[in-house]
Each structure stands twice: as C-alpha cells, then as structure tokens.
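J.: structure, please.
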Amino acid sequence: MPTYYNEEFETLPRQALEALQLKRLQSVIERVYSNVPFYRDSFNKNGVSPANITSLDDLQCLPFTTKQDMRDSYPYALFAAPMEEIVRIHASSGTTGKPTVVGYTLKDIETWTDLMARSFVAAGVHKGDIIHNAYGYGLFTGGLGAHYGAERLGASVIPISGGNTKRQIMIMQDFGSTVLTCTPSYSLFMAEEAGVEGVDFKKLKLRVGIFGAEPWSEEMRREIEEKLNLDAIDIYGLSEIMGPGVAIECIEAKQGLHIWEDHFIPEIINPETGKRLAPGEKGELVITTITKQGIPLIRYRTRDITSLTYDTCKCGRTHARIARMSGRSDDMLIIRGVNVFPSQIESILVGIEGVEPHYLLIVDRKDNLDTLQVQVEVDERLFSDEVKVLQVLSRRIEKEIKDMLGVTCTVKLVEPKTIQRSEGKAKRVVDNRKL
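T.: All right, here's what the predicted structure looks like:
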C-alpha cells in the first residue's frame, strides 16, 4: 500500500487541485503586481493585470520570467517581501560570475521543508531511516533542503556534505545509513572507492538513494542500483524555484517525477515560439510558483527539456508527472551539480593576458565523476616561452575558474589557430558523457 506524507493534498481530484491552483495563482499575481516593479512593468507592457486572471488558461497571457531577468535584478530587485522578512538567502552561479539570488521567508522555509518531507515519503523513506546527506551545504540549496525535510519527517540525518569519500563509506558502515542523498555520479564514485577499500555495499543497510542536481540516464540508474544495492530515485529542483523537492519519482512506479502542483504550476512550451504544448509533447519546462513569498516567479523558463503527463499514477498521487530531463534549450552545462555556462569561462579567460579568445570545453565522465577540461589558445610569444611559464598560467586559470565558479577543471594551453573555427555559431562544448 502506498504511503503519503499529506494524503489529502497528494491525492486531490484534478478539479479540486485546479481550483486550489487558480485561487493561489490569483493571490500570487496580486502580490507580485503590488510589490515587484519588474512584474508590474512587465504585465503593463503586455497589457495584462491581475484582473485578467480568471482561469488557469489565462496564465498564458502573462510574460515569461528568465534567468537573465534574475541577473538583471541582482541581488534583491525581484523579492516580493521586505528584507526584514527574509530569513534565508541561497544563490546559484550566474554567467557573469554574479549569482542568481533567491530569498526565503519563514513561511517559504516551512513550505520547502514540508515538500522535501513529502518527497522523501514518496521515495519510500520513513521516520525510522538514517539519511546520509552527501549533498553540498552552503549557497547551493541541495544540502540544507534535504536536511530540513529529513528532520521534518522525523528521520535521523547525517549532515556529511560532499567529499572525503573514504570517511563517507566508513560513516555509512558504522552509523547504519539506510538512505543516501547525493548526485548520481558521486554515488558511483563511492561504489568504486568502496571496492578499493574492500567494502561490499550489499552488506550495508542502504535501501534507497535519492539522486539529483545533474542529468542521468536509465542505464546509469541500473548501474547504481546494482552496485549500491538500493532503489535509485530521481529528484528534481532548482534554486530559482525552491531547491530540491519540486518534483520526485515515487518508489512504486519510477515512471516520471511527481511535480507538486499545489505549489507549482508546470507548463511545457516550444522553446523557439513560446507556445504551450499538449500533454506528452516534449518541450521546455516552465514553472509558476503559487505559494512562495520571498521571490515568487511567474512563468519561469527553466530551460530543461521534458514532457508532462496527467495520468493518475499507480501510487495514487494525482499530481502531474514530468519525464526525466532529456537536455536543455540553452548552453548550460551541469558538472558535479554545478551550473556552468561557456560564457562564464570566457569572461574569466578574456581578462588574462596572453590568452586568445578561442577556447573549447571538453566534458567527460571518468571513474563515474564528471570532468571538465578547458582548452585555450595562447599567443605565439607565450606559447614559445619556457614550460614553467605555461604551467604557471595553466594553474592560474584553473584557480580563477575554481574561485569564481566553484568547479574544478584542468586547463590545456594549445598553440594559436589549433581550435577549430566556425563560420556560424562557435562550437564551445564537446560533451562526451553518455547521459
């Protein structure tokens, strides 16, 4: 029998769910129109006002919000609540080095906590579990999002964060961890390290893994389940919308991620035209937050490519399901849970003397962890210099990328004119991962 965290809301009939959505949508539209100049100006420019929103279909009349809008509003211009009501600030990397900033009121934290607890239950987690939380803590939303949800559920949480893999394996053995939360690639790296250490995951107590923050495939799921001896569950979230817990697979079906429609309204659009697509059609996911207070977002373009289904799942939950993400409509890379745009790398490179404006990012997956190599041309004078000078330059670029973007890379300096030129859009990325 399925178990629910909040059965009333998770199994609401479609008509009742849509009535709740409309009521909350109208409320949030009033709120942003009154409190956020960006939305008031945007709505007025498009000839719409809160009074025009009389049905869920009217959502299509409203303009989109984009990541660029968030950058342009850095840091707090999109906040709908005064700073004295903001109790938490998270952020994700932006293309110019400045992050996109999100603020949470106390009520937002409560909502997020509840939705993470709801997500844990959908994944088969219960009060008696010991949750080994290896998501990163800090400005990244993963660690604290999972942490609060685990505590709300009443489970025991181990806030170990990422890194120090040998110690992680020892803790899982000694503390009797039953649930693992981390990126899917890190879970496989753990499995390899455990093999080196002579630790058999089949002898651990792990039974559920909740994996997100980076793209992964069904093939990778099968590999994780075999090597770690657990049920691997896909979770989806993004810091702009809330953090982890926007959507999750249920353990009963593992066929699409339930998006919690009492808090988020999902749409699928054609990324080129912006027109809404029918259920089952693949396109870009757009999300409207209908309960957030700190920074509500209206028709936010996630750039994630997926599809929606409204069929009732065998678990009994009535909320729509999104398919596993199959790519992005922009050039963003996700490397070990960190969002990286080629333009971010470029902004670092152009400030370094002797480096040419021609570069190539090569992404791969080695020993089940994502790797990033930055190939960059240097000028003739520098390339003919002694090896020591080139080594110093490589290390400097690696350090600046790590400091600015939080991602580890290796830099390969190459001769001028060796990176292929293009007559059209420059090819900046080679992604060799099998996702």
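J.: going forward, measure contacts and count neighbours with C-alpha atoms only.
T.: Noted.
J.: which ones are touching the residue nearest to residue 81 when sequence neighbours are not counted?
T.: Of all residues not flanking residue 81 in the chain, residue 294 sits nearest, at 5.1 Å (Cα to Cα, 6 or more residues apart in numbering). Contacts for residue 294 (Cα atoms under 8 Å, 6 or more residues apart in numbering) come out as 79-81, 86, 102-105, 108.
J.: and which of those is nearest to residue 406?
T.: residue 102 (18.4 Å; Cα to Cα).
J.: so that closest one versus residue 72, what's the distance?
T.: As judged by Cα to Cα, to the nearest Å, residue 102 and residue 72 stand 13 Å apart.
J.: how about the strands in the stretch 301-435 of the chain?
T.: 308-309, 321-322, 333-335, 338-340, 355-366, 369-378, 410-414, 429-431 (DSSP state E, counting those that start in this stretch).
J.: and the residue nearest to residue 81, what element?
T.: Under the criterion of DSSP states H and E, residue 294 resides outside all helices and strands.
J.: need the residue closest to the centroid of the protein.
T.: Centrality entry for the chain: nearest residue to the mean C-alpha point is residue 238, 3.9 Å, by Cα atoms, centre = their mean.
J.: which ones are touching that one?
T.: Contacts of residue 238 (Cα under 8 Å, 6+ apart): 244, 246.
J.: and if we set it to 10 Å?
T.: Contacts here follow Cα atoms under 10 Å, 6 or more residues apart in numbering; on that basis residue 238 touches 92, 140-142, 213, 244-246, 302.
J.: what is the burial count for residue 377?
T.: 22 (other Cα atoms under 10 Å).
J.: for it, which non-adjacent residue is closest in space?
T.: In space, residue 377 is closest to residue 414, 4.8 Å off (Cα to Cα, 6+ apart).
J.: gap between residue 388 and residue 394?
T.: Distance from residue 388 to residue 394, by Cα to Cα: 10 Å.
J.: which residue ranges of the stretch 151-300 of the chain form helices?
T.: Secondary structure of the stretch 151-300 of the chain (DSSP state H, counting those that start in this stretch): helices at 165-175, 184-197, 218-228.
J.: let's see this one next to it:
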Amino acid sequence: MHHFNVPTRDPGEYLAELNSRRFEKLKRQIAYLWGNEDYFRPRFIAAGVTSPDDIRSFDDFRALPPFMDKASHRASQEESLARYGHPFGLHLTAPLKDVIHLAATSGTTGQPTWYAFTRKDQAITNEILARLFAVAGVRPGDTTFHAFGLSLWLAGITFMQALEAYGARPVAVGAEGGISKILRYIEMTRPRALFATPSLVAQLIERAPDEIGKPVGALGIEILFCSGEPGVGLPAFRDRVTEAYGARIFDVTGGAWHNGTISCGTGWHGMHHLAEDYCFRYDLVDPVTRAPIELKDGAVGEALHTALDYEAAPAFRNATGDILRLHVGECPSCGQFGSRIEIIGRADDMLNVKGVKVYPSALQDIVTGFLPHVSGQLRIRLDGPPPRVNPPLKVVVEAAETMPADEWDGLARAIEQRSRDILALRPAVTVVPFGTLPRSNQKTKLVEIVPAQS
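T.: Modelled structure (predicted):
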C-alpha cells in the first residue's frame, strides 16, 4: 500500500497535515486556473474572488461554490466547439497542441464528457494507476485480461496504456468482444488478472460451463480488478465471486483527473484513497445547500473533486454527484492507516418514495443478500422520471436458476420485509425466471422507466 509519510495516527492530525500539503499545491493551481479567461476566471469573480491571493487558507478554498457539474461541463464543451472548433471545453487550460491523450464517458445523454490529458497528466495518471495495480498484486511481466469497454472510456485505453507503462501484458479484447470470445481468449492466454465490471464477472460464472465446458475457477485467474458499478462492496456478491474464481477481488475507481482508490482485498471497509498527493477526492458538501461538511471519520456528503496538478481541462471543485462516506483511521481489514471512501450512491440516483429517501445501490445490497436464491439481477421500474416515486416502489428480482417457482412468492415477501426492516420502505417485489433480465457486458442500469399503461 502506498504511504504518504504523515507522522501521526490521529485521524484529525492526519487530515490537517494532508490539507496543509494540499493547500500548497492548490495555491499554484488556483494561480494557473486564473489565467483561463473563458471559464475559470469568471467563476472565481462570481464567487467574489478578485485575485488568487484572496484565497488565503484551505477553508477559503472549501468555501468556494462548485465550479462545474455534468451540465456545465457539457455546456463548456458545446461552446468551445462553436467558438474554437474543438469539443474539449472552455475550461481547457493547456494549449490544444499539448493534449496527447483523450478519454470520454459513454455519452448516454447523446454527448460524451471529454477528459483531456497532457503528457504530464498522463504520466501522473500512470503513476496513480500503478499504485492500484501493485495493491491488487499485479506484477510487471504479468498477463492481464482487459474486459472493460475499450472505446474511449477511462477504464479502456487509459487503463491499457497504464498497464503497459507498468510493465504488464494486457490482452485487449474488451467488453465489446462479447462473453464467448472473452472466455475463449482467457482460456487461451491464461491471465493472472481480469479487469472487468462486476456484471461481466458474474456473467462469466454463468456462461463458462456452456461456452468452454469448464467453470471459471479452472481458468487460473488470481486477481479480479473491478470498477464501473456497485457490487464488490456487497458481501454476498463478493463471497459468490471469490468462491467461483478462487481469486481475490478488488473494488477500484480511477483514471479521471488523477483519482485512484482501491479496496484492500481482504474484506471490504471502503476504498483506500491512494492519490492524496495529486487529487482531493473527498471534499464533502451538503448535496442541497452545497455548504462544506466537516471532514472527519464518518462524514457523509456529495464529493467535489479537485485535481491538484492537472494541466489540461482540470477538475476544480467539480460536483461529481457521488455521495461518499469518509473513513479516516486504521482499516479493519488490512491495518493500513489513512483515508478510505465508500460510495453510498449518486445524488441524481436518489429516489424519494413518499418522503423515504433510498439509493438503488441500497436495494441491490438487500437483494444480493439473498444469494444463492436469486441470480443477483434486479431492476427498479418507475412510472416516470425520478426522484419522486409514487408508492409502491416496484422491484423486479430474478430467481436463481435452481430456485423452484413455487418458492418465488415467499422469496418476494422476504425481500420486501428485509427492505422494510433496513430502509423503512416496503417495495412491491416481483420474482421472475432466471435469464429474464438482460445482462450487460459493461455497466448495468438498475433503474428503468416504464410508463404506466393508460
């Protein structure tokens, strides 16, 4: 595990030292962003800042409002395309000629969100991802298998290049290759580590016996490196997968604006933040008022993301929409002292069912707790756009392949009661046959909007 050489094991003193170090970098980054007259300087001025020197402390920085969210990011891109002929945003702070690598979101809204990298940005990204690879036990010289989407996603080419820079040998089939090809190529190349979403990892368990005539546990995979969606933090899912593969599983985020977090693989007590020196990932604010929340062990809020050394279109007080819980102290699993984050949900995913607020991931946690009686697949079906939901909240749960149909009703009632006990919400659960709900090789969307029939 990477250490940041903070000479204390007191959580408050630990954060105070990191915040002091962060502010030294922030002063340079603020002066750098002030030079961007198209995007950043107007936002500083709107926040009452007349000069970079006005921000005299870490608390002054945290008092600033968010400077960007998904909507303003995309608006910035549209404006730069109209004004300058490129889609990388008015917030691009490096010369376009210095941008040498690109990544993007999937663009499900019709317009991708771009991430631009200078050579320095990419080098730091490679360094941070290398820290994650090392924690997972990936070694230089290892064959790894890449089953994340390869397109422009951050977990695609960005991860691939970082693996090669690290000295690993990635097999770049990608999620686009499909389950059959992925299994055949894994059987052929015998990788130590598999990089994939939890959904795809689970699909391989289901499909391997029919596709290659053997279980996934016979493929010799030792490391499962997962990202992109919830799953690894759920004990029932983690137990099922580690037993099927005979491998250790790691929950990971990273690639965007020098972020890098990973679970320790000996349990799940949040993800260790391994980019404290390059990225302020847990700047927590109230998701409604956007007022700063005191940073301490157990704090919960929406995360604002700031990259401390980024050159090309950096995140600066970027409202991520992620609702995080911050842990500071010794990890109960591995003993590492430091900060860990737990992603509770997304501010824009929260459902409000007659005053009861619930995140889809919380329902997924409950349903997964019924393995092996369920497959782990579920969908939350709404009559209209969230967040407001007219009760009951409709949840479709897929039975395990071996679950007798005459036991489905009892299973549904048990899931409803567990939800009532934990979430103070009783959904209307319908159990459907194994294989009913479509699988995804990439991120699985838990919420579907199915308008009520008139």
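J.: quick one, which of residue 388 and residue 394 of structure 1 is more surrounded?
T.: Neighbours per residue (other Cα under 10 Å) separate residue 388 of structure 1 from residue 394, with residue 394 holding more: 17 against 9.
J.: the more buried one contacts residue 383, correct?
T.: No. Contact criterion Cα atoms under 10 Å: residue 394 of structure 1 and residue 383 do not qualify, at 11.9 Å.
J.: find residues that contact each of the two.
T.: Common neighbours of residue 394 of structure 1 and residue 383 (Cα under 10 Å, 6+ apart) are residue 413.
J.: measure residue 193 of structure 1 to residue 199 of structure 1 for me?
T.: With Cα to Cα as the criterion, residue 193 of structure 1 and residue 199 of structure 1 are 9 Å apart.
J.: tell me the residues that contact both of those two, please.
T.: With Cα under 10 Å, 6+ apart, residue 193 of structure 1 and residue 199 have common neighbours residue 169.
J.: quick check: the aligned residue for the residue nearest to residue 81 of structure 1 in structure 2?
T.: Here residue 294 of structure 1 is matched to residue 312 in structure 2, going by TM-score structural alignment.
J.: related to what we said a few turns ago, out of the strands of the stretch 301-435 of structure 1, flag the one nearest residue 254 of structure 1.
T.: Closest to residue 254 of structure 1 of the strands of the stretch 301-435 of structure 1 is strand 321-322 (Cα to Cα; 10.5 Å).
J.: which residues in structure 2 does that closest one align to?
T.: Using TM-score structural alignment, strand 321-322 of structure 1 pairs with 340-341 in structure 2.
J.: now that stretch on structure 1. Mean distance?
T.: Taken over the aligned residues, the distance from stretch 340-341 of structure 2 to structure 1 averages 0.5 Å (mean Cα distance after the TM-score superposition for structure 1).
J.: okay, now residue 2 of structure 2: neighbour count?
T.: 14.
J.: surely residue 194 of structure 1 meets residue 203?
T.: No. If you go by Cα under 10 Å, residue 194 of structure 1 and residue 203 don't touch, sitting 11.5 Å apart.
J.: shared neighbours of the two, anything?
T.: residue 228.
J.: hang on, the earlier thing: got the strands of the stretch 301-435 of structure 1 as JSON lines, with distance to residue 114 of structure 1 columns?
T.: Below are the strands of the stretch 301-435 of structure 1 laid out as JSON lines (distance: least, Cα to Cα, whole Å):
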{"stretch": "strand 308-309", "distance to residue 114 of structure 1": "23"}
{"stretch": "strand 321-322", "distance to residue 114 of structure 1": "19"}
{"stretch": "strand 333-335", "distance to residue 114 of structure 1": "27"}
{"stretch": "strand 338-340", "distance to residue 114 of structure 1": "25"}
{"stretch": "strand 355-366", "distance to residue 114 of structure 1": "34"}
{"stretch": "strand 369-378", "distance to residue 114 of structure 1": "31"}
{"stretch": "strand 410-414", "distance to residue 114 of structure 1": "40"}
{"stretch": "strand 429-431", "distance to residue 114 of structure 1": "36"}
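J.: for those strands, which one sits closest to residue 135 of structure 1?
T.: strand 338-340 (11.6 Å).
J.: distance from the closest one to the middle of the chain?
T.: Remark: strand 338-340 of structure 1 is offset 9 Å from the chain centroid, using Cα atoms, centre = their mean, to the nearest Å.
J.: show me what it is packed up against.
T.: Helices and strands touching strand 338-340 of structure 1, as assessed by 3 or more Cα pairs under 10 Å, 6 or more residues apart in numbering; DSSP states H and E, comprise strand 333-335, helix 387-405.
J.: for residue 219 of structure 1, which of the strands of the stretch 301-435 of structure 1 is the nearest?
T.: Judging those by Cα to Cα, what sits closest to residue 219 of structure 1 is strand 355-366, at 14.2 Å.
J.: looking at structure 2, which helix is longest?
T.: Secondary structure assigned by DSSP state H gives helix 11-34 as the longest helix of structure 2.
J.: ok, and for that one, which residues are buried?
T.: Buried residues in helix 11-34 of structure 2, counted by 16 or more other Cα atoms under 10 Å: 11, 14-15, 19, 22-23, 25-27, 29-30, 32-34.
J.: again, but for stretch 159-177 of structure 1
T.: Here stretch 159-177 of structure 1 shows 159-162, 165, 168-169, 172-173, 176-177 as buried, counting by 16+ other Cα under 10 Å.
J.: same question for stretch 352-366 of structure 2.
T.: Judged by neighbour count using 16+ other Cα under 10 Å, the buried positions of stretch 352-366 of structure 2 are 352-353, 358-366.
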